[in-house]
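# Model the structure of this input:
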Amino acid sequence: MAAKPSGVDKIRVLIADDHITVLEGLAAIISRQPDMEVVAEASNGRQVVELWQQYRPDVALIDIRMPVLDGVAAIEEIRKNDASARLIVLTTFDTDNDLLNAVKAGAKGYLLKDSRREELLDCIRRVHRGETCLPASLVQKLAASLSREALTSREVEVLEYLARGESNKEISALLGIGETTVKSHLRSIFRKLDVLSRTEAIATASRLGLIKL
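As a prediction, this is how the structure comes out:
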C-alpha cells in the first residue's frame, strides 16, 4: 500500500487486522482526526512486520489473532529491530494470558474492539507521547497474572486432556506416566489456579487463555 502524504505534526499510524470491515472502520475513524493519518494497513502478522520496517510509523494498532503470524509474534519481531516501537493491541479477547503475552512482547497499549472511539483515539495519542495505555480492569488482570504461579507445560497437557473428559487412568496412558503422577499434577494445578474441582480448573484455565475449549 502506498503511503499517504504526511502532515508535519500528524501521528503516523499503521493498522493491522484480518477483518476488512474492522480495518476500514479503524482507518476511517483515524483518518478523520486532524492530528493523525493512516500510512499503512496490514491483514496478517507478517505484513505488519514488513510494513513497519518500510514506513516506520509512530504508532501501530495490531490485532492479536491474525493469520501467518499472530499479533504477539509480530510485536516481538518489531521490537527486536526497533526497541522504541510504540504498539497497541486491539482485540476482542481479554483473557489474562493474551494480555500478559502482549505486554511481555512489548505492547504499550491494550484495548478491546468494543472500546469507545474516544478511548481508541486517546490511547493512540497517549502511546505516541510515550505513555502506556492499559484500562484499569486489565491492569488488575495483569497484576493477578503476574502474581499467579505459572503452570508447567506438563500441567497444561494434563489440563487439556482433562478438558476433553479424560479420566486420570486415560491421562496416565496418554502421557505415559503413572496415575499417582497424574494426581500429583492435578493437586499442583488446583493449588496454582486456586480452585477445588476439575470443572472449576477447566473453566478457570479457559478464562485465562491457558486452554481452548
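# drop to CA atoms for contacts and neighbour counts, all remaining ones
OK.
# would you list every one of the strands in this protein?
11-16, 36-42, 59-62, 87-91, 109-112 (DSSP state E).
# what inclination does the fourth one have with respect to strand 11-16?
For the pair strand 87-91 and strand 11-16, the angle between their directions (axes from the mean of the first three to the mean of the last three Cα atoms, to 10 degrees) equals 40 degrees.
# which one's the longest helix in the chain?
When every helix of the chain is counted residue by residue (DSSP state H), the longest turns out to be helix 179-193.
# can you list contacts of that helix?
Here helix 179-193 makes contact (Cα atoms under 8 Å, 6 or more residues apart in numbering) with 148-151, 155, 158, 168-169, 171-172, 196-197, 201, 204-205.
# Please indicate which of those residues are buried?
L151, E155, V158, N168, I171, S172, A201, T204, A205 (16 or more other Cα atoms under 10 Å).
# Which two of those have the greatest separation?
S172 and T204 (22.5 Å; Cα to Cα).
# picking that back up, show me which of the contacts of helix 179-193 is closest to E41.
A205 (33.9 Å).
# Sort out which of the contacts of helix 179-193 are in helices and list them.
Those of the contacts of helix 179-193 mapping onto helices are E155, V158, N168, K169, I171, S172, A201, T204, A205, per DSSP H.
# buried set for the longest helix of the chain?
Quick answer for helix 179-193 (16+ other Cα under 10 Å): E179, V182, H185, L186, I189, L193.
# just those now: which is nearest M36?
Nearest to M36 among the buried residues of helix 179-193, with distances taken as Cα to Cα, is L193, at 43.2 Å.
# Here is the second sequence; please produce its structure so I can put it next to the first one:
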Amino acid sequence: MTSSPKIKVLVVDDHPMVRSGLIMILDSEPGLEPIGEAKTGVEAIAAILQDFPNAHITIFTSYDGDENIYQGLQTGAKGYLLKTAERAELLGAIRTVHARQNYVSTSVGAKLASRMNSPQLSKREIEVLKLLAKGNGTQAISAALYVSEGTVKFHITNILHKLDVSDRTQAVVAAYQRGIVDI
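Take a look at the predicted model:
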C-alpha cells in the first residue's frame, strides 16, 4: 500500500515561538511535513509564486483588516484565516488549499463581503490618507503630492464619505483598523 506524498509546509511568522509551535503542530500531523521557516510574510507570497507557480499558500495571521485580507488574496494566497482559529481549522485550511480549493474563515469572509459593499478608495485617496496618518496637514500634503490645497480637501472629503467617518482623525483610525495604512 503506497501512501500519498506529504503536504510540504513552509512556516512564515515574525515570532520565533509561533514558528516553533506551528512546526510542532504540523510535524505531529499525519500527511503534513514542515520543510522550513522564514520571518517575513506577504511580500514573500509574490516571490514564492514567481519561483513556484504551483505553490498553495494559506495565510494564518493576526491581521484582520479588510485591506490586509484583500491584498493577501490578491497577491496569490488561496487561503486566509486568523490566529484565533482552532488547530483543526488551520489543518483543514491547509488541506483544503492543497486540494486546489480556496479557504477563508467565516470571520474573514464577512470582512471581505463588507469591503465589497463599501466604496473603494482611489490610489490618490490612499496616498492622501497615508500622509494624513503621518500627521501631515492640508498644506504639507498639497506640497508632497504637487496638487492644490483645494484638491487635497476634495480628496479628504471623498475619504471621509467612503470610510463613513466625520473627521480626519476618525479616517486615520479607520484606515489603521482596515489595514489600509500601517503603523
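# With both chains overlaid, what TM-score comes out?
After superposition, the two chains reach a TM-score of 0.84 (TM-score structural alignment, normalised by the length of the second structure), with 181 aligned residues with a Cα RMSD of 2.3 Å.
# okay, the buried ones among the contacts of helix 179-193 of the first structure in CSV with distance to Y55 of the first structure next?
Below are these laid out as CSV (distance: Cα to Cα, whole Å):
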residue, distance to Y55 of the first structure
L151, 39
E155, 43
V158, 45
N168, 54
I171, 50
S172, 52
A201, 45
T204, 41
A205, 39
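# Map E160 of the first structure across to the second structure for me.
In the second structure, E160 of the first structure lines up with K130, judged by TM-score structural alignment.
# Next one: the residue lying closest to its match once chain neighbours are set aside from L129 of the second structure, what distance?
In space, and not counting its chain neighbours, K130 of the second structure is closest to V181: 6.1 Å by Cα to Cα, 6 or more residues apart in numbering. From V181 of the second structure across to L129 of the second structure, the span is 8 Å (Cα to Cα, to the nearest Å).
# Between those two, which is the more surrounded one?
Higher neighbour count among V181 of the second structure and L129: L129, with 25 against 20, using other Cα atoms under 10 Å.
# quick one on the thing from earlier: tell me the contacts of the residue nearest to K130 of the second structure?
Shown in contact with V181 of the second structure (Cα under 8 Å, 6+ apart): L129, K130, A133, A175.
# Take the residues you listed and map them onto the first structure. Which survive?
Here is what carries over to the first structure from the contacts of V181 of the second structure, by both residues aligned by TM-score structural alignment, their matches' Cα atoms under 8 Å: L129, K130, A175.
# sorry, back to before: closest one to V18 of the second structure out of the contacts of V181 of the second structure, please.
Of all those, A175 has the smallest distance to V18 of the second structure: 27.1 Å, by Cα to Cα.
# aligned partner of that closest one in the first structure?
Matched across to the first structure, A175 of the second structure falls on A205, judged by TM-score structural alignment.
# Could you measure from its match over to S153 of the first structure?
13 Å.
# Same check on P34 of the first structure?
49 Å.
# before we move on, the earlier item: kindly reformat the kept ones among the contacts of V181 of the second structure as TSV containing distance to L22 of the second structure.
Below are these laid out as TSV (distance: Cα to Cα, whole Å):
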residue	distance to L22 of the second structure
L129	36
K130	34
A175	30
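# Would you point out the most distant pair within the contacts of helix 179-193 of the first structure?
R148 and K169, at 28.5 Å, using Cα to Cα across the contacts of helix 179-193 of the first structure.
# ok so, going back, what touches both of V181 and L129 of the second structure?
Counting by Cα under 8 Å, 6+ apart, the common neighbours of V181 of the second structure and L129 are A175.
# In the first structure, what residue corresponds to I48 of the second structure?
Aligned counterpart of I48 of the second structure in the first structure: I78 (TM-score structural alignment).
# Confirm for me that its match is in contact with V49.
Yes. Contact criterion Cα atoms under 8 Å: I78 of the first structure and V49 qualify, at 5.9 Å.
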